[in-house]
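In: The sequence isn't on hand, but the structure is:
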């Protein structure tokens, strides 16, 4: 697998160290494996270490050795004991490299008592942030599913009868019926004043006359996520004005996206438009984030980001304005970074 070769290239010159990689997103990225365990690299060999309950799932993983652990010797070729005892059987160096961002405190403590721990989380982040063609196609497909769910959700809005939970459920069911294994994050459906909460949890709130409606949804397809937000404004004149500000901020930020640009410049571009319109203090989150196996990945598209955008990174651009007790407006697209204009993976027209 090409991703394992990239990982091996990083580790090959660390002859005095072994590497242990935890974290479900990392294991899926490198192995297409969805389950508990750890990927270990020692003496130029990769081993997937899993508990016995995952051994059938692990049989499908290619290009690595498989090691199984269990508290008792119930099967042949099983390491008796817990995961730490199993690691001791495989790791034969005094130094271990860890992606510390995915290690629980208790695990880190146990490993650091026996080994010298070297953090190589930044190297893992760099590998994952630029997508290959297969990853891009999966994210495109997740976007196509999200677009259908967005359309169906809009069609199911019924004044006086639809509530947020019901519409969110219809959106989630649509994504699964279209081939998604899951949603990338719990779907946000917000009516009226609830749209002012960026991470609103759907309630029994019923759609009222001319309520603003905000959908923030995304499918997960074959392990990869998508993210899209649309706000639908009807006869609220103030909301229409704010919508136009957010749309202008989003379009200018999208125009700033290209290979070689600082991610912070994209955020600053959006923020400048919103501040000029007098709503700066109501834009209370960053402009975007990377998308991949996780819904929030590197790079961070924020005012303090030090990262430079690269071709085939996939990011969101999602400025917003939130007026508590009244309404919130957010517009979000997922984009593929190129050397020129970004490719915008749209899900619905941006209409008032």
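Out: Here it is on my side, so go on. In this text the structure is predicted, and so the values were computed from the model without any measurement.
In: contacts, neighbours, all on C-alpha from now
Out: OK.
In: What are the buried residues along the one helix or strand residue 84 maps to?
Out: Using DSSP states H and E, residue 84 sits within helix 83-90. By 16 or more other Cα atoms under 10 Å, the buried positions in helix 83-90 come out as 83, 86-87, 90.
In: Rebuild the residues you listed as a markdown table, extending it with distance to residue 194.
Out: Converted to a markdown table, the buried residues of helix 83-90 look like this (distance: Cα to Cα, whole Å):
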| residue | distance to residue 194 |
| --- | --- |
| 83 | 45 |
| 86 | 50 |
| 87 | 49 |
| 90 | 52 |
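In: that older thread, what's the following helix or strand after the helix holding residue 84?
Out: Helix 83-90 is succeeded, C-terminally, by strand 95-98 (DSSP H and E).
In: What helices and strands are in contact with that following strand?
Out: Judged by 3 or more Cα pairs under 8 Å, 6 or more residues apart in numbering; DSSP states H and E, the packing partners of strand 95-98 are strand 17-21, strand 116-119.
In: Put this next to the first one:
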């Protein structure tokens, strides 16, 4: 963590705050208080979490002292977050803190009444060093990615085993209709067994596959695209993997084959243009142009929007969507 003399503070749960998970390297299911003054960090947790957190905090990127809320609020009923921050501010004589941009507005207003001011940091993430991954972080991401790959392999195996019932326009597997829900369950069980947390896995077939982030429901159609999007979180490290594939069980239509060739050409051309310092938006615009030459033009103003309405790519880490964003933004 870069040296800074600006007192910083986070009140959140490491379950939901990637910044807190990053700077502590521990999982705190309940909200807790992290703060740093003159490059000395502190983490205040409940007595319930104290022993576990103190044992686990050794991997934090900055030296961190773990303390119990009892040291500040005692057994008093005045143990809300503003009371805790007030007690910390008074003890350390700090009455102005830099906080993440999503710091709770209500809490900030309550602290202001006590003469304690918070100044949101407009840049995200709160710790810019999160953008450049360490070797260990890369290993964490690779481990999560392998979980996603295993989930995809399990799904492909099911589709290979499945049979097409053309008379009823359906896919059968294990003597029953293959649905989005059944195939998603196969993927999610595989990911879970490998130590991952599957989150909203997408298995969307037919027309549903054209609607980004539609999870998919009902029978999967034969001879039509099936989008599989798997983005597990490693339960032990908190890091994400992410992959998306489009498959067809049966015979792909001419337009699907045309789209496949267009996407492959756009992908390969984009990869050739990737290098340090390149403008990510320019890569995305190039991909749109390549797709357009194949007849797939983008019309964002149409209703519904048509064409390449998705981003080209994004980074992953403690959040599923991280920098760099290869998109129109």
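Out: Ah, there it is. For clarity, every value in this text was computed on a predicted model and none was experimentally measured.
In: just to revisit the earlier point, so which of the helices and strands packed on strand 95-98 of the first structure is the most surrounded?
Out: Most buried of those, by mean neighbour count (mean count of other Cα atoms under 10 Å): strand 17-21, with a mean of 23.
In: Skipping adjacent residues, who's closest to the equivalent of residue 129 of the first structure over in the second structure in space?
Out: Superposed on the second structure with TM-score structural alignment, residue 129 of the first structure falls opposite residue 131. Once flanking residues are discounted, residue 131 of the second structure sits nearest to residue 323: 6.3 Å by Cα to Cα, 6 or more residues apart in numbering.
In: Can you report how many residues neighbour the residue mapped onto the one you found from the first structure?
Out: In the first structure, the residue paired with residue 323 of the second structure according to TM-score structural alignment is residue 298. A total of 20 residues lie near residue 298 of the first structure under the criterion other Cα atoms under 10 Å.
In: what helix or strand does residue 298 of the first structure sit in?
Out: Short version: residue 298 of the first structure belongs to strand 297-301, going by DSSP H and E.
In: With residue 27 of the first structure instead?
Out: Residue 27 of the first structure is part of helix 24-31 when elements are defined by DSSP H and E.
In: residues of that helix that come out buried?
Out: The neighbour-count check on helix 24-31 of the first structure (16+ other Cα under 10 Å) flags 24-27, 29-31 as buried.
In: Next: stretch 172-183 of the first structure.
Out: 172, 174-176, 178, 180, 182-183.
In: Give me the subset of those lying in strands.
Out: Those of these mapping onto strands are 182-183, per DSSP state E.
In: For the buried residues of stretch 172-183 of the first structure, which two are the farthest from each other?
Out: 178 and 183 (11.5 Å; Cα to Cα).
In: Assign a three-state SS to residue 41 of the first structure, would you?
Out: Following DSSP: H, G, I helix; E, B strand; the rest coil, residue 41 of the first structure is assigned to strand.
In: residues near it, how many?
Out: Neighbours of residue 41 of the first structure (other Cα under 10 Å): 24.
In: ok, it touching residue 47?
Out: Yes: using Cα atoms under 8 Å, residue 41 of the first structure is in contact with residue 47, at 6.4 Å.
In: so what sits against both of the two?
Out: The contact sets of residue 41 of the first structure and residue 47 do not overlap (Cα atoms under 8 Å, 6 or more residues apart in numbering).
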